[in-house]
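Chemist: Would you be able to build a 3D model of this:
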Amino acid sequence: MEAALECLLKPNRKTSPVDNPPYSNTKPIQRPNPLAEQQAKANGRMDAYVSKAPSDLATAKGEGTIMLEFLALQIQAMHDSTTNIEKDTRDIKFSIREIEAKLGTLTTRVDDMEDRVVALEESRDPSETELVTFGEELEKVRAQLDNLDNRGRRCNIKIMGLPESKEGKDMIKFLQHELPVMLYHTFGELEIQLAHPVGAPSRAQGERERPRPVIVNMLRYRDKEEILLVAREKGQIIWQGVKIMFFPDCWRETMDRRMSFNQVKAALRQRQVEYALRFPAIHEIKHNGFRHRFTSPGDAAEFIAKKIPKGLLLCSEAPSYRLQEAPSYRLQEPKSDP
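Modeler: Prediction:
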């Protein structure tokens, strides 16, 4: 396009015969030139642009300065933010290292605790076995002590309701003389080794003095059994207007065990079955010519329900009772099973 413009603008260009026809008196024909028109339009636009370029250039330069300042601020802000992020990252890394160190310490402690727990569990098994063994041995020792204590009391009689100061100075002679009178029974020679009241007398004013129980230790076991047997057969015993009661002297736990058979004995009396309560707390039932012995009221009740059924039998291991309400029973000499 530039070459075409240069050709149009050259002043001394050669003309062709067509442009200068041989007819001298004839004016040349004016043909439209589109290239010239386009060039004129382009020149006009260029002049207009050049005329207003200085003002637009200043405006563009100001806008560019503003943009550069804005970009500089953005870059500075990004730099500050990056610096803060790096600082926070360093702090986080430091905190993580501290946490890792603490976790390492905790892990070591947990491992030590696990080792200790394992050691305790391993040492516990023998201890449990030893504890069971000690428990069994303790039960045996307690049973032996119970047996020794009861055997030491097996010749004792406990007399309840005997008025205070009636015995005078010699309790043994008093009982040797008064026991046959109390029971309306002729005994042989009653040999008493020891007799004394238990506990301190009641001296509370305004209340009737309650007599203390008297413990009588007989020399012979047969004499003790005879006295208790006669007392049970007599039932209520009144001596000088006072109610007197006779009981075997047993250890408290042994007495509880003896009293736990009360319901069993009541059921046997209803069935008219012969029974006996052996020392210290062995319940003996005679059935079909055999003697069956029980140390638990539950076992005795189960035996009665199966072997001697008659109505409903209710029996608990530890029924409520009072000492003076113990029912009468007949002690029998043990016999060998047929």
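
Chemist: CA only for contacts and neighbour counts going forward, please
Modeler: OK.

Chemist: Would you check how far apart Ser260 and Arg232 are?
Modeler: Taking C-alpha to C-alpha, to the nearest Å as the measure, Ser260 and Arg232 are separated by 19 Å.

Chemist: okay, the two: which has more neighbours?
Modeler: With neighbours defined as other C-alpha atoms under 10 Å, Ser260 and Arg232 compare such that Ser260 has more, 22 against 19.

Chemist: now the helices for the protein?
Modeler: Assigned by DSSP state H, the chain shows helices spanning 2-9, 34-153, 171-183, 221-234, 252-259, 262-270, 297-307.

Chemist: Proceed likewise with the subsequent sequence, for comparison:
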Amino acid sequence: MNQGKRETKKNAKTGKQEEMKASQKQLMLTDSMRSMRSMSSEPTGGESEMLAELRKLRQENSETFKDTKLSLNRLESSMTEIKQQIVQLDERITTAENSVSVTDDRSIRQERAVGYLLRREASLAATCDDMENRHRRNNIRMYGIREGAEKDAMMSFITTLLHTKLKVPGDTEIKLERAHRALAPKPKESSAPPRSIIVRFLDFSVKQIILQQAWKQRDIEFEGQRVYFDQDYSPDLQGKRKRVREVIKQLKEKNIKAQSPYPAQLKLFLAKGVRVFPTLVEAQSTLKELGVDAIIERELTQDKWSTQENRRRNQMQLNPTDVRAIIRGDNGMND
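Modeler: Predicted structure coming up:
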């Protein structure tokens, strides 16, 4: 029985000890909780610096965001202005393109008109030159007579010269309409070549007799100087005939017979037959085959000496639309 009491006391003592240990643990846990709460409520020095840096960074981010927003607003405004300028430039480019298109159309029409007018002018010039040469049919030119030999009596001087120097038929009545020196400045030096004398006959047949006889006699002299007789052609025709004569000279060096019929044609006497070319341009290929190097300029119109009816038929005509547009001065876009 005593043993049971001892065990009971022992157990009670043990229980008290365990309660004391439990209360101590509770106190320690409470102290630790308090220390943790104090630690969380009162930051340390390093944590304070970190918080200060975070607040500063937050403020800087806020200011940067404001600046970025202002920049975006300015950029949006600039983009709006650029868009407006692009729209204006697009309108100006469209207007410029339309203007260029109108100018191109007008330029094309003007080029056609200029081409037509150039050919028309060349055709009219050829017609005038033909009329001038027809008007000179009764004329001859005399070269080699010294200045002043006529002594202010040109008509009687030429008549006497023709009768004495040429062997013309006795029944040939020489009647002159006029005779004068070429309309060029009188040579100031005596050594200079004298001006030619232009003689116009009343009768074309008499003129032909005189000219043919002069060419037949060839050696006609006056005061020791040889006198030459030739047709009185216009300056333009003289230039054309001069070019043909240069070609004929080269042909004769190759023993090829050639002549220059009126007005400035080229007549070739070849082994395979006679060929006549109205212009040197048309004879260019044949001349190359013969080995003749001739400088030939292609003109706006080639004088074929065709009839007036053929000339009208072959004339280049402008489109009526072009004519109306040129007269109005616009580009004819509405036609």
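
Chemist: circling back: could you dump the helices of structure 1 into TSV with distance to Arg278 of structure 1 added?
Modeler: Output for the helices of structure 1, formatted as TSV (distance: least, C-alpha to C-alpha, whole Å):
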stretch	distance to Arg278 of structure 1
helix 2-9	148
helix 34-153	12
helix 171-183	23
helix 221-234	11
helix 252-259	9
helix 262-270	13
helix 297-307	14
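
Chemist: quick one, which of those is nearest to Arg210 of structure 1?
Modeler: helix 171-183 (18.3 Å; C-alpha to C-alpha).

Chemist: which residues touch the closest one?
Modeler: 167-168, 186-187, 190-196, 230-231, 234, 237-239 (C-alpha atoms under 8 Å, 6 or more residues apart in numbering).

Chemist: From these, which land in strands?
Modeler: For the contacts of helix 171-183 of structure 1, membership in strands holds for 192-196, 237-239, with DSSP state E as the criterion.

Chemist: Show me which of those is closest to Glu98 of structure 1.
Modeler: Out of these, the one with the shortest distance to Glu98 of structure 1 is His196. That distance is 82.5 Å, counting by C-alpha to C-alpha.

Chemist: what lines up against the closest one once you look at structure 2?
Modeler: Under the alignment (TM-score structural alignment), His196 of structure 1 pairs with His180 of structure 2.

Chemist: With Thr295 of structure 1 instead?
Modeler: Alignment note (TM-score structural alignment): Thr295 of structure 1 maps to Pro278 of structure 2.

Chemist: Map Leu54 of structure 2 across to structure 1 for me.
Modeler: Using TM-score structural alignment, the partner of Leu54 of structure 2 in structure 1 is Leu71.

Chemist: Kindly reformat the ones in strands among the contacts of helix 171-183 of structure 1 as JSON lines containing neighbour count and distance to Asp56 of structure 1.
Modeler: Listed next are these as JSON lines, based on neighbours: other C-alpha atoms under 10 Å; distance: C-alpha to C-alpha, whole Å:
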{"residue": "Ile192", "neighbour count": "20", "distance to Asp56 of structure 1": "147"}
{"residue": "Gln193", "neighbour count": "13", "distance to Asp56 of structure 1": "145"}
{"residue": "Leu194", "neighbour count": "13", "distance to Asp56 of structure 1": "142"}
{"residue": "Ala195", "neighbour count": "20", "distance to Asp56 of structure 1": "142"}
{"residue": "His196", "neighbour count": "15", "distance to Asp56 of structure 1": "139"}
{"residue": "Ile237", "neighbour count": "16", "distance to Asp56 of structure 1": "144"}
{"residue": "Ile238", "neighbour count": "13", "distance to Asp56 of structure 1": "145"}
{"residue": "Trp239", "neighbour count": "14", "distance to Asp56 of structure 1": "147"}
